[in-house]
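J.: Need a 3D model of the sequence below.
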Amino acid sequence: MFLIMRILRLLTGPIRPTRMIGPGLTFAGLLFLIGAAVTGQIDFTKFDRLAEMAAGLDGPGLPGAAIAPVRLDPNATRSSERIRIATFNIQRFGEKKSGDAEVMQNLARIISQFDLVAIQEVQSPQAMPVARLVDLLNRSGGRYDAAVSEPIGRTTYLEQYAMVWDVTRIAMLPDSAYVVRDDSDRMHRPPMVASFETRIPSAMGRRPFRFTIISAHTDPNQVSPSGKSNEMDVLDDVFLRVREYEYQMRGLVNTLMVGDLNVSTANLGELGQIPGMYSVVGTTPTNTLGTKTYDHILLDQTVTTEYTGVFGVVDYERDFGLSPAQASAISDHRPVWAEFFAHEMPPVATANRAAGSQAAAIR
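T.: Below you'll find the model as predicted:
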């Protein structure tokens, strides 16, 4: 079995979507799609680095190479009618953390509970932590794939976004992954975007649920409501423009804004003022200490009627029996997830799904 990783090139421009293009090459069982430069020329220097990375996954003595497969909960009986989408800031997910067997095994157990996970705070130019995670999931009996952005940031401190999904239940739409263009430098880390559809057959002949994910990690120093620049007042533009772009390009209307936004629901700013915009998590704490709400899954409830009203915030100790020390070794954030019908539902003019929302623990 092989792992598919897509490395996205960050281009430059005002906030607007940028395409990812590139050829596929196979290295030691890994298929990489490399984003082409603005000129359309391929950066062949990346092929050597990716070849080394692919060979390194099985290399003796390397961090992560000897991590034993873990017993994956068969996700309790995954529904044939519903899917779970999660967002997860894996704090400083780099070489050191991805070489820790216990942390990686716990991450594999957590990720396997979901059909798609948007990950923030990956820290490795070659995306090795994500490669190791998906490799571990697949060696443990799963069938997962991943898309990873190039390192993003204004300073020498750079992060990557990643999306990991179960290929038996979710498919990424071809050429749909990109990083939002930000010529005006309005955000420290412009969001990553990708579009998906479910692969679960419908007995009723209904169409698969098709949706776009915008994954964001805001700068905590630039989200103050009283600040001179507030990234929350940029993300509304991102949401609306990406939704319009995806509708024009692929006919998609369901758009989710997910990620570590570093603000409570009350401080979503202009993003939260978009008509119909709704944070499924509400005021539920999402940090590991259980004191703050930083992470969100946002949707337009008048459009995305596939949201079932069921959401959850993973409690490492309650849901997985981990100690406080084991929990803090994973992240200072908890995964947030929401449940959606696996097939398209008819849109409604108005809806108030908040009234019917219910929190649920992973069982």
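J.: make it CA atoms for all contacts and neighbour counts henceforth
T.: Fine.
J.: what's the distance between the nearest residue to V164 once chain neighbours are set aside and A342?
T.: Leaving aside its chain neighbours, V164 sits nearest to A146 (4.3 Å; criterion: C-alpha to C-alpha, 6 or more residues apart in numbering). Separation of A146 from A342 (C-alpha to C-alpha, to the nearest Å): 20 Å.
J.: ok, the two, which is more surrounded?
T.: A342 (27 against 23; other C-alpha atoms under 10 Å).
J.: wait, what's in contact with that one?
T.: Taking C-alpha atoms under 8 Å, 6 or more residues apart in numbering as the criterion, A342 is in contact with S80, E81, R82, I83, T198, I200, P208, F209, E306.
J.: Give the closest residue to the fifth one in space, chain neighbours not counted.
T.: Take T198 and drop its neighbours on the chain: the residue closest to it by C-alpha to C-alpha, 6+ apart is I170, 4.5 Å away.
J.: one step back: buried subset of the contacts of A342?
T.: R82, I83, T198, I200, P208, F209, E306 (16 or more other C-alpha atoms under 10 Å).
J.: Report the two of those residues separated the most.
T.: I200 and E306 (14.5 Å; C-alpha to C-alpha).
J.: Would you do the same for the sequence below? I want to compare the two.
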Amino acid sequence: METDHHIPKEESEKIEENSSRLKIKTSSEQIIDKFNNHFMTKHKKRRILKTEILNIEKENRAFLEEYWENPEDNNLLKKLPLQPLSYYAFKDGISMIGSFNIRAFGLKKLKNNDIMRIIIPILRRYDIILCQEVHLNDEEMIEKLVDMVSNSSVPYSYTLSYPVGKSLNEERFSKHSYKERYLYLYKPNKWKLLDNYIANNSQFVRMPYVAQFQHLKKPHVKITLIGCHTQPGHAYNEIKALVTDVYAYVKKKSVKKSSLSCLLSLLCLNTKEAPIFGENCEHIILMGDFNASGSYLNKTKQAELDKILAQNNLIWGISHSSDTTVASKRAAYDRFIFEVKNKNRWIGDIRVWEFDKFWKDKYDPALITKLAMRVSDHYPIEFELKLT
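T.: Below is the predicted model:
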């Protein structure tokens, strides 16, 4: 374990000015919403909108590239002691599953050793973790990330979506749309990937990515994860579609597979692979940065979604009152949605993993928050999946 370093007060004051720049300019998606709320019918308005989007995306990219390479902040990150191994010791008979909006994770961030020094232990905490806002287009860079997370005793593997994302006016701005990739990292010595696909549904700006896993030592335990990063201005409609359309489709597909497996078991075909009749349990879990709070999803809309979830025998895994953001503003953007029938039997502890809490107990909390924002503006969320 590293020695405890002191972060001088004068060094922390140096980043005060830089920290104010964390308020990144209005996103292209918000500008689209602004214009859509008016009558954007004239060619001139469309041209102005397109120009503003390109300028803001260019400025944001330039800002983030400079931001990740800020030497003063990097020096402070380098001095933070790593968390003790006891933070990563879990109970027997559970598998830790997580979801993490890793915030604009591109090449610059991957090459920043001081930031990656914090990110890697976070990712190693999980047997399966969904990463969002992955901007690495070169799959070799994804493999480099996997190599960094892996070690000789605990290797990791991955499944990666193609770039997803579109403008709300796809036909006009598709060449300039914001796109990201979903990435599931998992331990192949514990879990086997059975299936993965994009849920092709036009109601989403970033279509959900579905991955199904089977536990190697407990082959009757399967889990299907539906990962989604909703578009902020349309969180309600996308979460609703996630439940009523995507979940319904995945559930129907799961029932068909389960029926076939039971039939094979009864016929004693392929008995080595077939599940034991009556013991097969498959969990479907919706997860990701749903932007399910604040101005994106007010209390009225939250209450409407509560009813929709209840009608589909689903329940929130992260409450409306939770805080999944690193910044001082409280918001439960990141969520799990569980099936009611499975929650008590198969789901253990559910947490927001505040990866900076260890340092806040030792240093100035305001300073630590500013440094943690360089890792991500979101905390990972996690749950324990019971295997017995």
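J.: about what we covered before: now structure 2: which of the contacts of A342 of structure 1 match?
T.: Among the contacts of A342 of structure 1, the ones still in contact in structure 2 (both residues aligned by TM-score structural alignment, their matches' C-alpha atoms under 8 Å) are E81, R82, I83, F209.
J.: And the second one? What does it align with in structure 2?
T.: Right, R82 of structure 1. Aligning on TM-score structural alignment places R82 of structure 1 opposite I94 in structure 2.
J.: Determine the three-state secondary structure at the aligned partner of E244 of structure 1 in structure 2.
T.: E244 of structure 1 maps onto K252 of structure 2 when the alignment is built from TM-score structural alignment. Of the three states, K252 of structure 2 takes helix according to DSSP: H, G, I helix; E, B strand; the rest coil.
J.: next one: K240 of structure 2
T.: Strictly by three-state DSSP, K240 of structure 2 counts as helix.
J.: list the contacts for it?
T.: L305, I308.
J.: what does A146 of structure 1 align to in structure 2?
T.: A146 of structure 1 maps onto Y158 in structure 2, by TM-score structural alignment.
J.: by contact count, what packs against the helix or strand harbouring its match?
T.: Here Y158 of structure 2, judged by DSSP states H and E, is contained in strand 157-160. If contacts are counted by 3 or more C-alpha pairs under 8 Å, 6 or more residues apart in numbering; DSSP states H and E, strand 157-160 of structure 2 sits against strand 181-186.
J.: A342 of structure 1 matches what in structure 2?
T.: For A342 of structure 1, the residue aligned by TM-score structural alignment is L387.
J.: gap between that match and G348 of structure 2?
T.: Taking C-alpha to C-alpha, one finds L387 of structure 2 at 10 Å from G348 of structure 2.
J.: same deal with K166 of structure 2?
T.: K166 of structure 2 is 36 Å from G348 of structure 2, by C-alpha to C-alpha.
J.: Which of these two has more residues huddled nearby?
T.: K166 (22 against 15).
J.: wait, that one sits on R206?
T.: Yes: K166 of structure 2 is within contact range of R206, at 6.9 Å (criterion: C-alpha atoms under 8 Å).
J.: list the residues that contact both of these two?
T.: Contacts common to K166 of structure 2 and R206, judged by C-alpha under 8 Å, 6+ apart, are K179.
J.: Need the counterpart of P191 of structure 1 in structure 2.
T.: So P191 of structure 1 corresponds to P208, using TM-score structural alignment.
J.: what's the neighbour count on that match?
T.: Neighbours of P208 of structure 2 using other C-alpha under 10 Å come to 26.
J.: do A51 of structure 1 as well
T.: By other C-alpha under 10 Å, neighbour count at A51 of structure 1 equals 16.
J.: same question, L271 of structure 1
T.: 22.
J.: for structure 2, longest strand please?
T.: strand 94-105 (DSSP state E).
J.: what packs against that one?
T.: strand 128-134, strand 281-289, strand 381-386.
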